[in-house]
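1. only the shape, not the letters, is given here:
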């Protein structure tokens, strides 16, 4: 799909300017899901370039979650004591228009060389406090089954590692990549968990995507969901309900709902924290607990993820608690264990 085909407003020059700054790619699978007659199509909004990306603000950052200060060597981000990111590649099958790593990924971006991968794995091996490795990028499931099997096998030789986690969009954006060979490459050693990034129920509409997820789950690989709260995509109770129910139906447990990061050129996707809290509160009691993710903010500067969901319990001066139920009614609760 060329820039001319993506242009909705006759502003080809602006879209080409976007493509010069930020990577653009849409898989044939996603192209088939887009309704060209719908100007608010949620798939198009996530993946097709928009002239609004040329608008930047002083608060926007090239490294919005602070990877760089916590990267002791190429491919490693060590922000938390017990886990590290291992960034295998810097390319993806598609490029989200709101990506927090949009300054670092895209065609021509170099993945880890053989020597850099050796050094990254040596770093993990030399730090016994590391219990979890998170394969990310880019999208790690873009690599060949052979390369994935090699990386997983090498990680499996590190005694202090407990699990391997993979962050990916591939099952819903390029499901043909989830082959039996790739699934087999993930199995046979330490437990592998997959965090699937999806933001709208339409991403689960295609039978190919549902089958790709089923191949992973049926192979014993637990799949969790992570989403980004995006204006014009899922910023309504109905859209979030449909998204999280679609995940649960496909045996994907909603895990994180991310507040949007302050990446350059993404203000048109931004929802306020106050509105995000109202939306999340609106799910409580109305949607199954299985479909409730944790609403989180990844603090700028590399200070980590923190839950920012609504508060339902507040201590009162008299020692009691004020509790808000799922329907917004307030109740007084005396805590007998408080003495």
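-> That came in fine, so what should we check first? This is a predicted model, so every value here is computed, not measured.
2. contacts and neighbour counts: CA atoms only from here.
-> OK.
3. could you say which helix or strand contains residue 30?
-> helix 28-31 (DSSP states H and E).
4. ok, the closest residue to residue 253 other than its chain neighbours to residue 31 distance?
-> The spatially closest residue to residue 253, leaving aside those adjacent along the chain, is residue 224, at 4.6 Å (C-alpha to C-alpha, 6 or more residues apart in numbering). For residue 224, the distance to residue 31 equals 25 Å [C-alpha to C-alpha, to the nearest Å].
5. again, but for residue 180
-> Distance, residue 180 to residue 31, by C-alpha to C-alpha: 25 Å.
6. between the two, tell me which one has more neighbours.
-> Neighbours were counted for residue 180 and for residue 31 using other C-alpha atoms under 10 Å; residue 31 has more, 16 against 13.
7. give me the next element, helix or strand, following the helix or strand harbouring the residue nearest to residue 253.
-> Residue 224 belongs to strand 223-228 when assigned by DSSP H and E. As assigned by DSSP H and E, the chain's next helix or strand after strand 223-228 is helix 237-249.
8. which strands or helices does that following helix pack on?
-> strand 253-258, helix 273-283 (3 or more C-alpha pairs under 8 Å, 6 or more residues apart in numbering; DSSP states H and E).
9. in it, what counts as buried?
-> 237, 239-248 (16 or more other C-alpha atoms under 10 Å).
10. likewise stretch 211-225?
-> 211-217, 221-225.
11. please convert those to a markdown table, extending it with distance to residue 297.
-> A markdown table is the format used below for the buried residues of stretch 211-225 (distance: C-alpha to C-alpha, whole Å):
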| residue | distance to residue 297 |
| --- | --- |
| 211 | 31 |
| 212 | 29 |
| 213 | 27 |
| 214 | 30 |
| 215 | 31 |
| 216 | 28 |
| 217 | 28 |
| 221 | 27 |
| 222 | 24 |
| 223 | 21 |
| 224 | 18 |
| 225 | 16 |
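12. let's bring in a second one:
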């Protein structure tokens, strides 16, 4: 049901071109996975994601457990049928959401007590229960339950999270039994190289089909994230997929690929859309600003997405000011397409042995703000 192969390696960096196969089709890597937290990529229909060439999306175990409930999704035939998505799905474990609910939860070695952000009801998640939920959801790739340490944190705090993550990973693997779903482990360790190395060594002993680098993009400066990436990626097996969790800005995707990462996810394209911001070849623009009121050019003149072929900055700004939902749809479509197309171009560059040249050319235009 699951196969990963490396098709080409870049001679001047750690970038690699790969291919994942599951029961729901092929995933060409490196790949960006749009986030469908609530079993939907916000404002976008599955058919629109197909048009863009999206091969895999991410959904959230924590949120779907609370609403509508994993038992209901299972009754519907699993997440694919429930949301009418015919391609691949990855479900995260909810570990990051638990981390973000610091005022509403209490962590122990056994599991996590927390209060629902929806209605305040009390819940208790263990690694075993998380595996049960993820198997009910039925994604192609499931993630182990882990503890994501905050930033900043002390060495002792990060060390405790690493120990607990390893303990929980063992418990997850012991009870995971769904044959059409693979389980990935998550490396933790905050910004401490010794702990990242320890976490990787302990999880590699468990021999998961793939590994993720977690606990980044949680408030640390980008340079620290890049250092963690450079220290951790080489520790992971060459022959298995490497996943950098919660990262999706264009500059981070390119750096991640340079360091040998195969999979990425982030809420950023649809979140930016909700703030009236769009990606362009030259950097981000905030279309709601008055300067675009009479700008009748596309969001990005170099983009060939359906939005840029048909709508102007002035029109989309008008929709934003009028609080029309179509504004969010158009911006979300364009932003997701921008990142999907970026990854397609990156794959082509790696295939042709031109990744570093592509990267140099990209940053010759793109302004990081």
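-> Okay, I see it. Given the structure is predicted, the values throughout are model-derived calculations rather than measurements.
13. how alike are these chains, TM-score-wise?
-> The TM-score (TM-score structural alignment, normalised by the length of structure 1) is 0.42; 202 aligned residues with a C-alpha RMSD of 5.1 Å.
14. about what we covered before: residue contacts, the residue nearest to residue 253 of structure 1?
-> Counting by C-alpha atoms under 8 Å, 6 or more residues apart in numbering, residue 224 of structure 1 touches 193-196, 252-255.
15. just flag the most distant two among those residues.
-> Largest separation among the contacts of residue 224 of structure 1 by C-alpha to C-alpha: 193 and 254, giving 13.3 Å.
16. name the residue in those two with the higher neighbour count.
-> Set side by side, residue 193 of structure 1 and residue 254 show more neighbours around residue 254, with 27 against 20, by other C-alpha under 10 Å.
17. so that one sits against residue 244, correct?
-> Yes: counting by C-alpha atoms under 8 Å, residue 254 of structure 1 does reach residue 244; the two are 6.3 Å apart.
18. and residue 17 of structure 1, which of the three is it?
-> helix (DSSP: H, G, I helix; E, B strand; the rest coil).
19. okay, now it: neighbour count?
-> Neighbours of residue 17 of structure 1 (other C-alpha under 10 Å): 15.
20. ok, the buried residues of helix 237-249 of structure 1 vs residue 86 of structure 1, which is closest?
-> In terms of C-alpha to C-alpha, no member of those lies closer to residue 86 of structure 1 than residue 247, at 25.9 Å.
21. could you measure that closest one against residue 225 of structure 1, distance?
-> On the measure of C-alpha to C-alpha, residue 247 of structure 1 and residue 225 of structure 1 end up 7 Å apart.
22. re earlier: ok, the buried residues of helix 237-249 of structure 1 vs residue 135 of structure 1, which is closest?
-> Nearest member of the buried residues of helix 237-249 of structure 1 to residue 135 of structure 1, counting by C-alpha to C-alpha, is residue 247, at 21.5 Å.
23. can you name the next helix or strand after the helix holding residue 30 of structure 1?
-> Scanning onward from helix 28-31 of structure 1 (DSSP H and E), the first element met is helix 42-47.
24. list the helices and strands whatever helix or strand comes next after that following helix packs on?
-> Following helix 42-47 of structure 1 in sequence order, the next helix or strand is strand 76-80 (DSSP H and E). On a contact count with 3+ C-alpha pairs under 8 Å, 6+ apart, strand 76-80 of structure 1 meets strand 83-87.
25. the helix or strand just after the strand it packs on relative to strand 83-87, how many degrees between them?
-> With elements assigned by DSSP H and E, the helix or strand that comes after strand 83-87 of structure 1 is helix 114-126. Using axes from the mean of the first three to the mean of the last three C-alpha atoms, to 10 degrees, the inter-axis angle of helix 114-126 of structure 1 relative to strand 83-87 is 170 degrees.
26. pull out the buried residues from helix 114-126 of structure 1.
-> 116-117, 119-121, 124-125.
27. need those in CSV with distance to residue 165 of structure 1, can you?
-> Conversion of the buried residues of helix 114-126 of structure 1 to CSV gives the following (distance: C-alpha to C-alpha, whole Å):
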residue, distance to residue 165 of structure 1
116, 20
117, 17
119, 20
120, 16
121, 15
124, 14
125, 17
